[in-house]
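Novice: sequence first, then the predicted structure, then my questions.
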Amino acid sequence: MARFEKLLYPALCANNINSPCPSKTSKANNACSRCFLVVVSLQHLDRQSPPSCSNQNQNSTAAKNVKRNIGPRTRRVDSWKPGWHTEGREPTFFTQDPSEPNTNEGKISWWGTMPALDLLKLDGNEGQDAPPKIRILLASSHDIRNMVETIARLPDTYLGQCEIVMNGIHSGIFARNIILLLIAFNFRPEDAAPIMIHLWYSALIPAPVLAALQSKLQPLVRKVCSEAAQKCALQFFKWGWKKNKASLHVELPINEWERLRDYLQVPGCLSAATAARNRQEVTLPTNRVDLLHRSLYG
């Protein structure tokens, strides 16, 4: 198993015989009848097993899971109704003057609202007649989802050159794009994938991931900052990296290179609870529950 693969596939006590629990731990054999997501093992274990893996604890865990899964989220799809229907009230999106302001107004959306698109689809379009050099411009782009999808879907038979140019307007999102691409350039694919997924979506980054980023990427960015400092007369500074037949070129204002370096450090004022709350305010805002229910019901 790759060094970071366990971050994607954690070995859970009751679910995996390869978990750190004693060898007597068995595979899970009972799934929650409501959500079918949580699976536990209710078989009797050896008496030498620690309390955390005991049969009593597993029964307790299963009972708690059943209790948690009794609610509107786990009802049958054909019987579920939006919250405003079951509560007998008017949905908030019908209210002209909502009681609570939109707390997300003016905030940056770090996660898009649509799946990644293959912008070329060479297999279904040009196919074998594709030109030897393809150029794509992603103007005022958000994240790199479409870039990643397009490159990943290039046919193995395509031996030409694909050049993609991106620019952006929000320094934070663009810095994350650069860091994600540097991860792809400097880690093995089996290590890069879980690191990129955590950096893209997680509110909290595992300590091994942060240590790896700081040990491999910080020296690269520091070198660029050092070179840029000697070109203080320039407004923009360009740097490039190469790996095999691929290359990555980044052009930023000189002060943005320093901000990129700082993004690889955890802000001292940002606690884990604050990070989780900031993410939840975007993904699950309480004042937009009715909008979410409308989407689910539709």
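Specialist: Looks like it arrived, so ask away.
Novice: hey, let's count contacts and neighbours off CA atoms from now on
Specialist: OK.
Novice: ranges for the strands of the protein?
Specialist: Secondary structure of the chain (DSSP state E): strands at 30-31, 39-40, 133-138, 161-166, 236-243, 246-253.
Novice: let me have the ones you listed in JSON lines, extended by distance to residue 262.
Specialist: As requested, the strands of the chain are exported to JSON lines (distance: least, Cα to Cα, whole Å):
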{"stretch": "strand 30-31", "distance to residue 262": "45"}
{"stretch": "strand 39-40", "distance to residue 262": "42"}
{"stretch": "strand 133-138", "distance to residue 262": "26"}
{"stretch": "strand 161-166", "distance to residue 262": "22"}
{"stretch": "strand 236-243", "distance to residue 262": "17"}
{"stretch": "strand 246-253", "distance to residue 262": "15"}
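Novice: possible to save those strands as TSV with distance to residue 200 and mean neighbour count?
Specialist: Shown next, in TSV, are these (distance: least, Cα to Cα, whole Å; neighbours: other Cα atoms under 10 Å):
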stretch	distance to residue 200	mean neighbour count
strand 30-31	31	14
strand 39-40	28	20
strand 133-138	19	12
strand 161-166	18	14
strand 236-243	22	13
strand 246-253	19	13
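Novice: indicate which one of the ones you listed is closest to residue 276.
Specialist: strand 39-40 (25.9 Å; Cα to Cα).
Novice: who does that closest one touch, helix- and strand-wise?
Specialist: strand 30-31 (3 or more Cα pairs under 8 Å, 6 or more residues apart in numbering; DSSP states H and E).
Novice: who are the packing partners of the strand it packs on?
Specialist: strand 39-40.
Novice: leaving out chain neighbours, which residue sits closest to residue 242?
Specialist: Here the nearest residue to residue 242 in space, its sequence neighbours aside, is residue 248; by Cα to Cα, 6 or more residues apart in numbering that works out to 6.3 Å.
Novice: hold the first one in mind and look at this next one:
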Amino acid sequence: MSEVEGMDALSQEDRPFGQGISLWGNMPAVDILCLDRNEGRTGSSDRNIAFVASGDLRNVVRTVNGLSEDYTGRTRILMNDHDGFVTIRNVMLFLILGQIPDKRRAVDIAVHFWYSAFLPADYEAEIFAIVDGLCASWSGGTVHIRLTETTKLSCDISPGCYELLKMCRDSVYTCDHAAHEIEKIRFAPSRVDYLHKEFYPLSPSHRLSFFHFRKSGILLPCAAPTERFTSPNRFLFLPSGDWILSDGSNPLEAWDIPTFTEVGAAHGARSEDLYGCLYFYLTEELVKFATRLTRIKLDIAVHNEDAIQLAASLPPGARFDRVDVSNIMDRSYVGIKPLVHAWGPRLSDSPHAALLGYFMNWRVFDDEAAAPSRNGYKRLLDRLLSENKVPPVREAATVYMEGPTAVYDNAHAFERYLKCEGMDACLATAGLRRRRTHRMTPHRLNAPLAGSPHDLPHFASAEDWYLNAYVGGALWTERFVEIERIH
């Protein structure tokens, strides 16, 4: 089950335009081990973690990069997604980073494979060689690959995934067709109002940055040459040549914007060049990740199953220190009770073991309380203006933004929603409970990690507010839960 918005719960006019398959995360990456607040950063204890509805690779990257340099234990990572495209792209990213000898080149190929609609021809050739090797090694069962001297990869994925790999490799649409397809989706006349609403609150330089990426489809600094990018990235298009993602899909949403703009500045990129900053940040993160693949003992198992069926198919003794279920606890997807019954028993006996999930679409079922009313919105906006948290040049744009929802306390409404869903009763039956003090993620984006459910998101400055509330794609009604055993 890939990480997507609740399509079934949205009205037709609010649905994204295009295929709508979610290949890029729409929430900032999370380290689900967060060892500082749990087992401790150092030591030799082994860790077992599961990403049961993984979406893309970002949480795995953040979690592995969060391990200390002197960590000597073995980390076993189970990674699963029901969507075939999501699965094959994650497998390919592991292979690119692990099998291409020149790690700097491997990282650059990985960045563009992940986020760019076009690739240099020599990058495409290396990617196709990896596809050929993977398909040749499959004989109907699990494929075991020695990724590096310390990292093993096993792929227990469906025959349909291998067929999809071959179909993408063998597709014949042209670069011109791919460019037309992106133009058709990202600049559709029927979506011009949505495009204007997205651009309106941005500073002029950020509008240019957004436009440049939408138009070019290539994740690079704005002034970087793109003449070499002459091949479509055939893993961002259907084999027929149709663009996979929705018109609003944006890689900025998957990473912490203030952090990657700081990293970009250290590489000489200006904060106005958002995608250039993200390029340098991802390069740093993937260099670190690729290095960890060669130094830390990792066993990575990739699956392509329904999350509930996967839990039932694991060996009876399989237990995990962390289980990340993403947003499939939402009523729009699997729901609370099936996930608790399937994955709650899979938590280890460690006092630090926890299941992490978040709710994106609960506001659809309790919209009057999840977000401020019209009058409440105006009061919150007036308050933000008085606190100089809304830059004056952008005041008029706030009518289009979710920003004021960030300073609205919806904890009581969320509790009411969870009670209606029967969460606490379900957890108690399973010998589980919600953590009131979180150790991996805050209750809400940008709120204090160890704060209460009522704590509001914190923004250090007007610029921090702008980057999060205007440039970022959060709804600010998203809420996280951490679940642990009752000891």
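Specialist: Received the coordinates, thanks. What you see is a predicted model, and the numbers here were worked out from it, not measured in a lab.
Novice: TM-score for the pair, please.
Specialist: Comparing the two superposed chains by TM-score structural alignment, normalised by the length of the first structure, the resulting TM-score equals 0.56, with 189 aligned residues with a Cα RMSD of 2.9 Å.
Novice: rewinding a little: out of the strands of the first structure, which comes closest to residue 125 of the first structure?
Specialist: Each of those was scored for nearness to residue 125 of the first structure using Cα to Cα, and the closest is strand 133-138 (13.4 Å).
Novice: tell me the angle that closest one makes with strand 161-166.
Specialist: Our comparison of strand 133-138 of the first structure with strand 161-166, counting by axes from the mean of the first three to the mean of the last three Cα atoms, to 10 degrees, yields an angle of 10 degrees.
Novice: circling back: nearest to residue 225 of the first structure, out of the strands of the first structure?
Specialist: Proximity to residue 225 of the first structure, assessed across these by Cα to Cα, is greatest for strand 236-243 (9.4 Å).
Novice: now the closest one, how far from the chain's geometric center?
Specialist: In this view, strand 236-243 of the first structure has its centroid 26 Å away from the chain centroid, taken as Cα atoms, centre = their mean, to the nearest Å.
Novice: ok so, going back, show me what the residue nearest to residue 242 of the first structure lines up with in the second structure.
Specialist: Residue correspondence to the second structure (TM-score structural alignment): residue 248 of the first structure is matched to residue 153.
Novice: for residue 38 of the second structure, see how far away its match is.
Specialist: Summarising the geometry, the distance separating residue 153 of the second structure from residue 38 of the second structure, computed by Cα to Cα, to the nearest Å, is 27 Å.
Novice: just the helices in the stretch 101-250 of the first structure please.
Specialist: Taking DSSP state H, counting those that start in this stretch as the test, the helices found in the stretch 101-250 of the first structure are 145-152, 171-186, 189-201, 207-216, 218-229.
Novice: dump those helices into CSV; add distance to residue 63 of the first structure and mean neighbour count as well.
Specialist: Formatted as CSV, the helices of the stretch 101-250 of the first structure follow (distance: least, Cα to Cα, whole Å; neighbours: other Cα under 10 Å):
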stretch, distance to residue 63 of the first structure, mean neighbour count
helix 145-152, 40, 16
helix 171-186, 41, 18
helix 189-201, 31, 17
helix 207-216, 32, 14
helix 218-229, 47, 17
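Novice: helix, strand or coil for residue 324 of the second structure?
Specialist: Here residue 324 of the second structure is recorded as strand under DSSP: H, G, I helix; E, B strand; the rest coil.
Novice: what lines up against it once you look at the first structure?
Specialist: Counting by TM-score structural alignment, which is the criterion used here, residue 324 of the second structure has no counterpart in the first structure.
Novice: wait, isn't residue 324 of the second structure in contact with residue 356?
Specialist: Yes: taking Cα atoms under 8 Å as the contact criterion, residue 324 of the second structure and residue 356 are neighbours in contact, 4.8 Å apart.
Novice: and stretch 378-386 of the second structure, which stretch of the first structure?
Specialist: Stretch 378-386 of the second structure corresponds to no residue of the first structure when matched by TM-score structural alignment.
Novice: for residue 288 of the first structure, find the nearest of the helices of the stretch 101-250 of the first structure.
Specialist: Checking the helices of the stretch 101-250 of the first structure against residue 288 of the first structure by Cα to Cα gives helix 189-201 as the closest, at 20.4 Å.
Novice: what lines up with residue 210 of the first structure in the second structure?
Specialist: Under the alignment (TM-score structural alignment), residue 210 of the first structure maps onto residue 124 of the second structure.
Novice: my error: substitute residue 85 of the first structure in the last question.
Specialist: Alignment of residue 85 of the first structure against the second structure is given by TM-score structural alignment, with no counterpart assigned.
Novice: tell me how many other residues surround residue 85 of the first structure.
Specialist: 11 (other Cα atoms under 10 Å).
Novice: give the contact list for it.
Specialist: Contact criterion Cα atoms under 8 Å, 6 or more residues apart in numbering gives no residues in contact with residue 85 of the first structure.
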